[in-house]
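Asker: Mind looking at a prediction? Sequence and model below.
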Amino acid sequence: MAEKKLKPYEIGELDHYLFGQGNHYEIYKKLGAHKVKNGKKTGVYFAVWAPHARSVSVVGEFNEWDMEANPMERQEPLGIYTCFVPGVEEYAMYKYCIETYTGEYVFKADPYANYAELRPGTASKVVDITDMKWTDKAWMDRRIQWNHTEEPVSIYEVHIGSWKRHLGREDEGFYNYREFAKEIAKYVKDMGYTHVELMGIAEHPFDGSWGYQVTGYFAPTSRYGTPEDFAWMINYLHKNKIGVILDWVPAHFPRDIHGLSNFDGTPTYEYADPKKGEHPDWGTKIFDYGKNEVRNFLISNALFWIEQFHVDGLRVDAVASMLYLDYGKQDGQWVANKYGGNKNLEAIDFFKHLNSVVLGRNPGALMIAEESTAWPKVTGDVEEDGLGFSLKWNMGWMHDFTEYMKLDPYFRKDHHNQMTFAMSYAYSENYILVLSHDEVVHLKCSMLNKMPGIGADKYSNLKAGYAFMMGHAGKKLLFMGQEFAQLREWSEERELDWYLLAEEEHLKMQNWVRDLLHLYKRNKAMYEQDQSWEGFEWVNADDAYRSIFSFIRHSKNNKKNLLFVCNFTPVARDDYRVGVPRRKQYKLIMNSDDAKYGGTGEERPEVYRAVRKDCDGRPYSFAYKLPAYGVAIFEF
């Protein structure tokens, strides 16, 4: 008997097959709630995967939340439930009522919903995202040709709800997506960042999780507007030549009763064994990467953000927690793999599949790993047993850098290698140097208050640190507020302390960071050889006694190179001599002693000519008056 002809939105045998294999990369177009026309009737086609449910019905505003009004039909072999409900309006709230195998009833938000009720409400909302208006073709066309390894990448990490707020309003005062887009585009262009990385976009119930405990993987959070508003924001940023990266959390999900946890009354999305399926420290559930439908859910979700919403990259959170079965667990709390080891073989395979598909389908997009261990080949090719990421956060550099910067300058000479060590492995992966939100919360202090000393010394220390970071090999990321020396730790409950910019030292810190970012963006020496030893050269990595570092960044053609000299003590060196590779002129292009950065403003020569005089193991050198905590950047 011939199979009945399916309507375009209906789920057929091929959908079941691909989903069951884990290869239905656009399954989000079939599962979830989709506005359709069925004959002469318009309405919504609902579809949900609940393999161990006894029955499922859809309940919502359109049927008075009646459990019996709209029963769903089970489709085999995977246990996908479907139904068409005529007359359902845009933004109507709904949930799935699932009868579990024990006969209990649970009400679940739609895992594939594109919109959700504003918390503390937990219902999903019907919305049509098939007709978004995009005018960013020029950006998207260029992205196909874009090669991150040879381009500048300086990322401004932002939490929308606490970057700026409308003060004095009765509600929380959040900027909506459109307001935020206009404000952040202006600011990012002025400061010189190339990308924004947005925290907490996928729907989440608890503000204090910062968006890292997700219940709506396919829904931009309703805190800041509709999915259409979210698309408008991406489009606007692209038209202003700003890339957009989202934080993405495939490592774990919360136990909230309306979310993915025990979705059909059994561990549907998580590992069934609690020793594999739960994070004891975080109180969250771990995705079952061995289950094809779960892998498909996550891979299609990554593609959803990049293809449906034109997002330029995903920063994948907590990668180490996925790779290691014993991550955050004591003996007896975890189960070894089939070889007796602590590697999660299913998660490794998942990453290879994920990155191959996402980057294969979307040239120029970025997949960024927040991976905190020495796992090899995180950014290596999948064909060579790498994980296939584009970039990796350099957590080792971040740890060494912040520990060094916190030291009293007197003791820095004994820890000199903490600032040079990262260059010994800088080309083992494609790295981003990060000073992220994680470094300015939980009593870790703001970046400024990590600095030793009092008053002006703190600001001078931080300026030297930022210059060293910008000159060092690797892409860059800085969390919001640290560019103007935010005093307080970050809190998601309030906006940044923008009023500080009325004070001279904060304004001058912002001037310094702005000029460093523009210097980075306009000088190829700073980025085009980030993955090559030829791009970075120490002049003197061993001046521990004086705690001074000098190094060169080389462009490919060596036409325009940069020499950095950074002094990390309060001792001025009135005749600091630095060795140089050629008997050329060296033009001073940035000087931390400039008045606009909070320095003395002392007049200095703009050009220094190298002479034949041995220094730093080189035949040529020149002398420069290097102030306390001074930074000088020369072009040659």
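Answerer: Great, that's in hand.

Asker: C-alpha from now on. contacts and neighbour counts both.
Answerer: Will do.

Asker: Is Val598 in contact with Leu507, as I believe?
Answerer: For the record, residue 598 is Gly, not Val. No - with contacts counted by CA atoms under 8 Å, Gly598 stays clear of Leu507, the gap being 9.0 Å.

Asker: List the contacts of Arg514.
Answerer: 190-192 (CA atoms under 8 Å, 6 or more residues apart in numbering).

Asker: Can you flag the buried ones in the residues you listed?
Answerer: 191-192 (16 or more other CA atoms under 10 Å).

Asker: and the contacts of Arg514 as JSON lines, adding distance to Phe551 and secondary structure?
Answerer: Formatted as JSON lines, the contacts of Arg514 follow (distance: CA to CA, whole Å; DSSP: H, G, I helix; E, B strand; the rest coil):
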{"residue": "Asp190", "distance to Phe551": "28", "secondary structure": "helix"}
{"residue": "Met191", "distance to Phe551": "25", "secondary structure": "helix"}
{"residue": "Gly192", "distance to Phe551": "23", "secondary structure": "coil"}
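
Asker: Give me the secondary structure label for the residue nearest the centre of the chain.
Answerer: For the chain, Arg315 is the residue whose C-alpha lies nearest the centre (CA atoms, centre = their mean; 3.5 Å). Look at Arg315: counting by DSSP: H, G, I helix; E, B strand; the rest coil, its state is strand.

Asker: quick one: contacts for it?
Answerer: Arg315 touches 245-248, 367-370, counting by CA under 8 Å, 6+ apart.

Asker: what's the answer for Val580, then?
Answerer: Here Val580 is in contact with 539, 610, 618-622 (CA under 8 Å, 6+ apart).

Asker: okay, now the one to match up with it:
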Amino acid sequence: MQRSLAVTTELKILAIDPYLKPFEKDLQLRMDRYSSHKKTLLGQYLDFKSFANGHLFYGFHLVKEGWYYREWAPGAEELHLMGDFNGWNPETHPLKRKEHGNWEVFIEGRDTLKHTSFVKVRVKANGKERDRLPLYIKRTVQNPETHDFVGQIWNPEKQFMWHDTKFRVDHTSPLFIYELHIGMAQEKEGIGSFKEFTDTILPRIKDAGYNTIQIMAIMQHPYYASFGYQVSNFFAVSSWFGTPDELKELVDTAHSMGIVVLMDLVHSHALDNQMEGIYGFDGTDHQFFHVGSRGNHPAWKTKLFNYGKNEVLHFLLSNLKFWLEEYHFDGFRFDGVTSMAYHHQGLGVNFSDYSKYFSAETDLDALTYLQFANDLIREVRPDAVTIAEDMSGMPGMCLPVKDGGIGFDYRLSMGVPDLWIKTIKERRDENWSMNQIWHELTCHRPQEKTIGYVESHDQALVGDKTLIFRLADQEMYWHMGKNDQNILIKRAIELSKLIKFLTITLAGEGYMNFMGNEFGHPDWIDFPTKENDWSYKYACRHWSLMDNQELSYADLATFDRETIAFLKTNKVMQADDLVNLWTEEKDNILAYKKSGLIFLFNFNPTKSFPDFALPVEEYGEYQVVFNTDEKQFGGQGRIATDYIYQTKLLSERENKYGFAIYAPSRTALVLRKL
């Protein structure tokens, strides 16, 4: 048998990361499986784009004489289509069994299935009958009479007209990602809609300087409080927020503003409910998922896909292509990649050495699927963006497949929020370690890009705390007036600005913020549940706090906006000239150079340094061009922006070029060489 190219040629990943050399056979095995499985899967198809068309065959399709409805249900004995079109009669429209577990029925008449009509399919298996939602249904809603979820035909007479044909992702510009949830994007205590978001929130995001939105909970999920992570219908737009056309309008409008639209994709697990989800559709527990304990996520109580089955790969890959082409998404943030990549789901495992990535616990089928997924996405949209939510730090996650990687563009720097939480909780302010913070923020896998962030929706959930709420706690409810001199609020504002500014400049090639955190939203997220009497009080965003110019929330929003504008103008995120200029542990000082700029942070809670000797690499004149202490940011205005600093040899800094500069406590400043 001819050996694959992956074996006969050394993988580039080994040259990029020499520490992987002891695991060369594991990497070669990964690539052998990729090559052999790809050949078997595609068969006569030339590429993934030609293969991943399940949504164009299964489900409901209108032709000249009527409608075709098809399903894949190899374990079923009978299937019967029913709905309001036939009086919910389970006998009149039986599906015929075809080859390879497929079923089909033709419904005569183009008007037989009308736009918005309700449908279900009765599946008989093991002698029992269940009424199920079609696997490829594009919309599900609650029946106003019975209150159960039903499939809905979506075929409006006037088809949506796109205006974004020329929109492309600019990979030369860093991503400034705004993570969001449509339902809680409104100030009202209720569920926001796609239309409300398009009209009122998109302009806010544009004004704030973010060039990318990452939308949660797009795929249909019956339990609103699941945050969209328990998907029932993978091809259906969440009816909590509106119609498919209203989602298209949102994406089209975002593109007109130059905003990239990413989908928070859940292919790591699925809802275990047989009434609304895909689990057990054909009467078996193995149609899509592993059987027994391997098919159940112990923490999430959901079902785990069997990525070793070609039919499952066909379903999931078709799902990716569907969202890219039907709704013009520009890429995906893959949820739960760690759970996919290991049989132990990453639970309770400390990835302390490379052997943890290459063991019997590594799910090679899942890694192959992720490689296939990235290949397909590039075939459909060469400019698309893919981001992995992987807390394990698996080597090669963000390297091209051809080099031995998994193929993602970025991984989320999930250790950074943990760093800040641990630092705030366990250390007094004066004991924060600048060396540890520098190491954690700058230690990245070689040639693999990351998205840095201080907090995502995870840190905002009830039971946890956002950054500023962790710093200020309940004082935020009473002392956020600009003229209020509360010492806890002053500390919280100063530290939150420093933490965000340091993270955004060091922790990755992109940056992510969760909706509302840019202005220090004071509340956690608590979706309506039985435990809180189905209240929406904490499932919304109070934009009026940011709009009120008498409150410090407005200053924090201004700081966030001006920070992004400054970083864009000076191309800080994409710079590769990072140099640590000085680290002073006992005084909480950190200085570095990036993009030709000099950054100086003083985290000291009490000490200001009137003549701090700041070493720089080059001789010349320097001037402050940005600082966190500006009054428009809620600062005290202690840093001079018109003074010109002339370098000299600093004997106290090993005769490096530099100058003496005033560094007030809890401030950061940036200088540019003139």
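Answerer: Right, received. Where do you want to start? A quick note: this is a predicted structure, and the numbers were derived from the prediction, not measured.

Asker: now for the residue nearest to the centre of structure 1: what does it line up with in structure 2?
Answerer: In structure 2, Arg315 of structure 1 lines up with Arg333, judged by TM-score structural alignment.

Asker: where does that match sit relative to Gly183 of structure 2, distance-wise?
Answerer: Plainly put, Arg333 of structure 2 is 19 Å away from Gly183 of structure 2 if you go by CA to CA, to the nearest Å.

Asker: For the stretch 451-600 of structure 1, which segments are assigned as strands?
Answerer: Using DSSP state E, counting those that start in this stretch, the strands assigned to the stretch 451-600 of structure 1 run over residues 475-479, 536-540, 548-553, 562-567, 573-580, 585-591.

Asker: just how off-centre is the second one within its chain?
Answerer: Relative to the chain's own centre, strand 536-540 of structure 1 is displaced by 30 Å; criterion: CA atoms, centre = their mean, to the nearest Å.

Asker: mind listing the strands for the stretch 101-250 of structure 2?
Answerer: Using DSSP E, counting those that start in this stretch, strands in the stretch 101-250 of structure 2 cover 102-108, 118-125, 128-132, 140-142, 149-152, 176-181, 212-216, 219-220, 233-237.

Asker: post-alignment, the first one versus structure 1, mean distance?
Answerer: What that stands for is strand 102-108 of structure 2. Here the mean offset of strand 102-108 of structure 2 against structure 1 after fitting is 3.3 Å, by mean CA distance after the TM-score superposition for structure 1.

Asker: next one: the fourth one
Answerer: Superposed on structure 1, strand 140-142 of structure 2 shows a mean distance of 2.0 Å to its aligned residues (mean CA distance after the TM-score superposition for structure 1).

Asker: Give me the helices and strands touching that strand, please.
Answerer: Applying 3 or more CA pairs under 8 Å, 6 or more residues apart in numbering; DSSP states H and E, one finds that strand 140-142 of structure 2 makes contact with strand 149-152, strand 233-237.

Asker: Would you mind finding the most buried of those?
Answerer: strand 233-237 (a mean of 26; mean count of other CA atoms under 10 Å).

Asker: Where does the lengthiest helix in structure 1 end up in structure 2?
Answerer: The longest helix of structure 1 (DSSP state H) is helix 504-522. Aligning helix 504-522 of structure 1 against structure 2 (TM-score structural alignment) gives residues 551-569.

Asker: Please identify the buried residues of that stretch?
Answerer: Result for stretch 551-569 of structure 2 [16+ other CA under 10 Å]: buried residues 551-564, 567-568.

Asker: which position in structure 1 aligns with Gly637 of structure 2?
Answerer: Counting by TM-score structural alignment, Gly637 of structure 2 corresponds to Gly601 in structure 1.

Asker: The nearest residue to Ile432 of structure 1 once chain neighbours are set aside - how many residues pack around it?
Answerer: In this structure, Ile432 of structure 1 finds its nearest non-sequential neighbour in Lys475, 4.3 Å apart by CA to CA, 6 or more residues apart in numbering. Other residues lying near Lys475 of structure 1 total 27 when counted by other CA atoms under 10 Å.

Asker: need the contact list for Lys475 of structure 1.
Answerer: Per CA under 8 Å, 6+ apart, neighbours of Lys475 of structure 1: 152-154, 431-433, 527, 530.

Asker: Cool, thanks, signing off.
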